[in-house]
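Participant: Need a 3D model of the following:
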Amino acid sequence: MARILVVGLISFLFTSVGPLPVENYTDSTTSLNLVYEGSTLSGTITLPPTNNTQRTFRGSAYRDRRTSGSSSSTGSGESNPLLNTIISLHPTSYEMSSTEPSETPSVVNQENATFVPHVTPVIVGSIVEFINNDSFYHNVFSLTPGAKFNIGRRPTGDVYSKEIPKTQWKVEGLGEIQLFCDIHSSMNAVILSLDTPYFQRVSEDGTFEIKDLPAGTYELRGYNPNFEIASEEVTLDGETNITVDLNFMN
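Facilitator: The predicted structure is shown next:
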């Protein structure tokens, strides 16, 4: 009789208050992560007029070796500057436990003596693959403090993988790694290292949309290599979708 009463009481409690909430947990063999559906932040960016200033590298170690068949391209990436703009959200009201590197490598192609894309955003610790798609030799190097490297001269079809370290932040949570080719002086690009998984490249029409954002206060940042970083504070409730327009001209 007592056993029947206990079972009945448990059944009553479960149906009255519902199942207990499931929390994230980690043990030696299992990691359970809940799928979170939160707010969506969307908007449009506005850029000032550009003068397409060409950035080149010339130093004592620079060798301006023109390889037969090389292009005279400016090497500065996409013609639409909006595609060089990255939007990122950095929590200020809570601290993320950790940000895992991306499982899929990002790819930077070398095509027509140009880095494509010109700006590549990655989470710190992720892998970037540099691929030479030209019919002549290329190189990739950086002198950015904390991220110096030089992959040497690489032939057509070569793929070189590089883990992106945490470098000196341009602003907290956002680092800029400058890339050059020591064979073609006009080639330049940027790896944008981030401490947040909430980022997106702006579309050709200047719009962006970042989904599944937890409740909290964030610093919304807009990065473009030709302008100062634009930023604005936004607060999300984890349910409501909001729109914020970011103006680089302010």
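Participant: Going by C-alpha atoms from here, please, whenever you check contacts or count neighbours.
Facilitator: Fine.
Participant: wait, what's in contact with the spatially closest residue to Thr85 that is not a sequence neighbour?
Facilitator: Using CA to CA, 6 or more residues apart in numbering and skipping residues adjacent in sequence, the residue nearest Thr85 is Asn224, 4.6 Å away. Listed by CA atoms under 8 Å, 6 or more residues apart in numbering, the contact partners of Asn224 are 84-86.
Participant: Now the second one, please; I'll put the structures next to each other:
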Amino acid sequence: MGSRALKPLLLVLLLAAPLAGAAEPGRVEGVVEISVIGPDGKPQPKADRSGVVVYLTGYTEEPPAEVARMSQRDKTFFPSVLPIVAGQKVEFENKDVVLHNVFSRSVARKFDAGKNRPGEKYVETFKKTGIIDVYCDIHEQMVATLVVVPNRAFAVTDKDGRFVLRGVPPGRHPIFAVHRRDEKSDISRAEVVVEAGRASTATLRLVETRVDDSHLDKRGKKYGPRPDYSGKAP
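Facilitator: As a prediction, the model looks like this:
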């Protein structure tokens, strides 16, 4: 074979080498078990195990360009639990018929959207990882949670506590489960080994301890009657 014929062949091999060496991502499948304290003071399994955020750490990824959304309707946040990647933007839109004032006094991220009328939006960027409790300064019953994670390997459990994390690079990774119904922000932690192109399994366990969602307003004071957009007390 002449040198002219070898050059195209060598070029193809050189281009293919990085692709052959790149490890195919794997995935993590599993379940979160939640216990609640029964009337007899003993733990018992909880039937509905939805709303738990499961995520991996150990590596970082760029946030998606997509803006995450948490709206307000019927004096409720939708969704009530929202995982995002550090650096991602979140849009808070008032889809209600009353005034709202979204805020957080969490150590991980403090912000105050101010009073927003129906149809108005507020956008905030969350650059650091952490758990952020979100409230409304007008309606005390409105509570939600943002979980800011370092990469895109996250999921929210279904009613049976099941989850799937996709696109995970091979290796040993810490895996966490966070549930906003846990008063002390106890986080379940384990480790999982992910192999290229394969599914790994994990089981995490939490104990639900929070009995209510009482909290202070954005000034650190107790809530009192205050008018909303309808002119009536909330």
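Participant: Kindly provide the TM-score of these chains.
Facilitator: Between these two chains, after superposing, the TM-score reads 0.73 (TM-score structural alignment, normalised by the length of structure 2); 195 aligned residues with a CA RMSD of 2.7 Å.
Participant: Would you mind finding the match for the residue nearest to Thr85 of structure 1 in structure 2?
Facilitator: Aligned by TM-score structural alignment, Asn224 of structure 1 pairs with His179 of structure 2.
Participant: do the same with Asn188 of structure 1
Facilitator: Aligned partner of Asn188 of structure 1 by TM-score structural alignment: Val143.
Participant: any idea which helix or strand carries Glu204 of structure 1?
Facilitator: Counting by DSSP states H and E, no helix or strand carries Glu204 of structure 1.
Participant: for structure 2, what spans make up the helices?
Facilitator: Remark: helices assigned in structure 2 by DSSP state H are 3-21.
Participant: for it, which strand is longest?
Facilitator: strand 26-37 (DSSP state E).
Participant: any idea how far the residue nearest to the spatial centre of structure 2 is from Met1 of structure 2?
Facilitator: Centrality entry for structure 2: nearest residue to the mean C-alpha point is Pro83, 1.7 Å, by CA atoms, centre = their mean. Distance, Pro83 of structure 2 to Met1 of structure 2, by CA to CA, to the nearest Å: 58 Å.
Participant: just Val102 of structure 2 next, same as before
Facilitator: If you go by CA to CA, the gap between Val102 of structure 2 and Met1 of structure 2 works out to 72 Å.
Participant: Who has more neighbours out of those two?
Facilitator: Neighbours per residue (other CA atoms under 10 Å) separate Val102 of structure 2 from Met1, with Val102 holding more: 25 against 5.
Participant: which one in structure 1 is aligned with the more buried one?
Facilitator: Matched to structure 1 by TM-score structural alignment, Val102 of structure 2 sits across from Val140.
Participant: quick one: contacts for that match?
Facilitator: Counted by CA under 8 Å, 6+ apart, Val140 of structure 1 has contacts 150-153, 179-182.
Participant: Give me the neighbour count for Ala144 of structure 2.
Facilitator: Neighbour count for Ala144 of structure 2, taken as other CA under 10 Å: 21.
Participant: ok, and the closest non-adjacent residue to the match of Asn188 of structure 1?
Facilitator: Tyr135 (4.9 Å).
Participant: pretty sure the one you found is in contact with Ser104, am I right?
Facilitator: Yes - contact criterion CA atoms under 8 Å: Tyr135 of structure 2 and Ser104 qualify, at 6.2 Å.
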